[in-house]
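J.: Sequence and predicted structure are below.
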Amino acid sequence: MTMIILGVDYGRSKMGLSLSSGNIAFPLKVIRVSSQQNAIEEIQKVVKEENAEKVVVGISEGKMADEEIKFSKDLEKVLGVKVETWDETLSTQDAQELSLSAQLPQKRRKEMEDAFSSTLVLQSYLDAHGTES
């Protein structure tokens, strides 16, 4: 049976979510967050709704990395599923290019960029781990 993995593109005001189905990641949605606790609760709902067995949180280089790692650890304590981190360097730029190629209206494209970014991070994770995920 294929493991369902939830990808998270961390942000202070919104987070992009993606899901895996086998070896393919696809964008799910963008959640708006008012606090760390609110973000954890929203992700917990999605994990339950989608029966996700693992969560992969993108980690950037620089100032946000410590905050993203702390969030990942807090998330794992609450969720009861394995939470891993994965390098998300350049995923935002790649997501912008992907959203342009998707030929969505500009407003929708901007709304979905975080979900696209999450998808790219999760796909990179899946590609590196193959079917062992």
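T.: Thanks, I have the structure now.
J.: rest of the way, CA atoms for contacts and neighbours
T.: Fine.
J.: List the contacts of the longest helix seen in the chain.
T.: Secondary structure of the chain per DSSP state H: the longest helix is helix 106-129. Residues from elsewhere that reach helix 106-129 (C-alpha atoms under 8 Å, 6 or more residues apart in numbering): 6-9, 14-20, 23-30, 56, 58, 86-88, 91-92, 94-96, 98-100, 133.
J.: Tell me the buried residues in it?
T.: Using 16 or more other C-alpha atoms under 10 Å as the test for burial, helix 106-129 gives 109, 111-126.
J.: Structure two is appended below for comparative analysis:
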Amino acid sequence: MRIMGLDFGSKTIGVAVSDALLWTAQGVKTIRRSKTELDELRELIREYEVNEIVIGYPRNMNGTLGPRCELTDEFAKVLRLEFELPVELWDERLSTVAAQRTLLEADVSRAKRKLVIDKMAAVFILQGYLDRRQSKNRQL
């Protein structure tokens, strides 16, 4: 069992996948938005044996729904129908900021940051979701 995390952007989709124990998130790739994006996701779902998807949900800092939330909702519906998997929406506030900060601290060049930022944001989204699951399981 693995969970896939997605950072759904206007031009790209960052992809991360959990380990089999659902403890850690690892960046997998950045998919360019195109007619083949679902095919690429299908291949990754099969390859990593994914049985749940988490998509970053772009709320505003005050908690209201951001302008991209409607597009994210539509994408989530498409994924549910296409892959017949549970799809969760996860508050992604500051995930890109955290990814950017991590890459800056690692002294990654601007050009390389641009190539991996969405994948890193997907890692932060998925890791937050996994940490919350672990926390809930400990409370039970």
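T.: Arrived safely. No experiment lies behind these values; they were computed from the predicted model shown.
J.: Next secondary structure after the host helix or strand of P27 of the first structure?
T.: For P27 of the first structure, the element it lies in under DSSP states H and E is strand 24-32. Downstream of strand 24-32 of the first structure, the next assigned helix or strand under DSSP H and E is helix 36-50.
J.: For that following helix, name the packing helices and strands.
T.: Using 3 or more C-alpha pairs under 8 Å, 6 or more residues apart in numbering; DSSP states H and E as the contact criterion, the elements in contact with helix 36-50 of the first structure are strand 24-32, helix 64-79.
J.: repeat that with 6 Å
T.: Helix 36-50 of the first structure sits against no helix or strand, with contacts defined as 3 or more C-alpha pairs under 6 Å, 6 or more residues apart in numbering; DSSP states H and E.
J.: Nearest spatial neighbour of the residue mapped onto T96 of the second structure from the first structure, chain-adjacent residues omitted?
T.: The equivalent of T96 of the second structure in the first structure is T92 (alignment by TM-score structural alignment). Excluding the flanking residues, the one nearest T92 of the first structure by C-alpha to C-alpha, 6 or more residues apart in numbering is S117, at 5.5 Å.
J.: Quick check: the aligned residue for that neighbour in the second structure?
T.: Match for S117 of the first structure (TM-score structural alignment): A121.
J.: sorry, back to before: distance of the match of T96 of the second structure relative to S60 of the first structure?
T.: According to C-alpha to C-alpha, to the nearest Å, T92 of the first structure and S60 of the first structure sit 10 Å apart.
J.: Same question for L98 of the first structure.
T.: L98 of the first structure is 19 Å from S60 of the first structure, by C-alpha to C-alpha.
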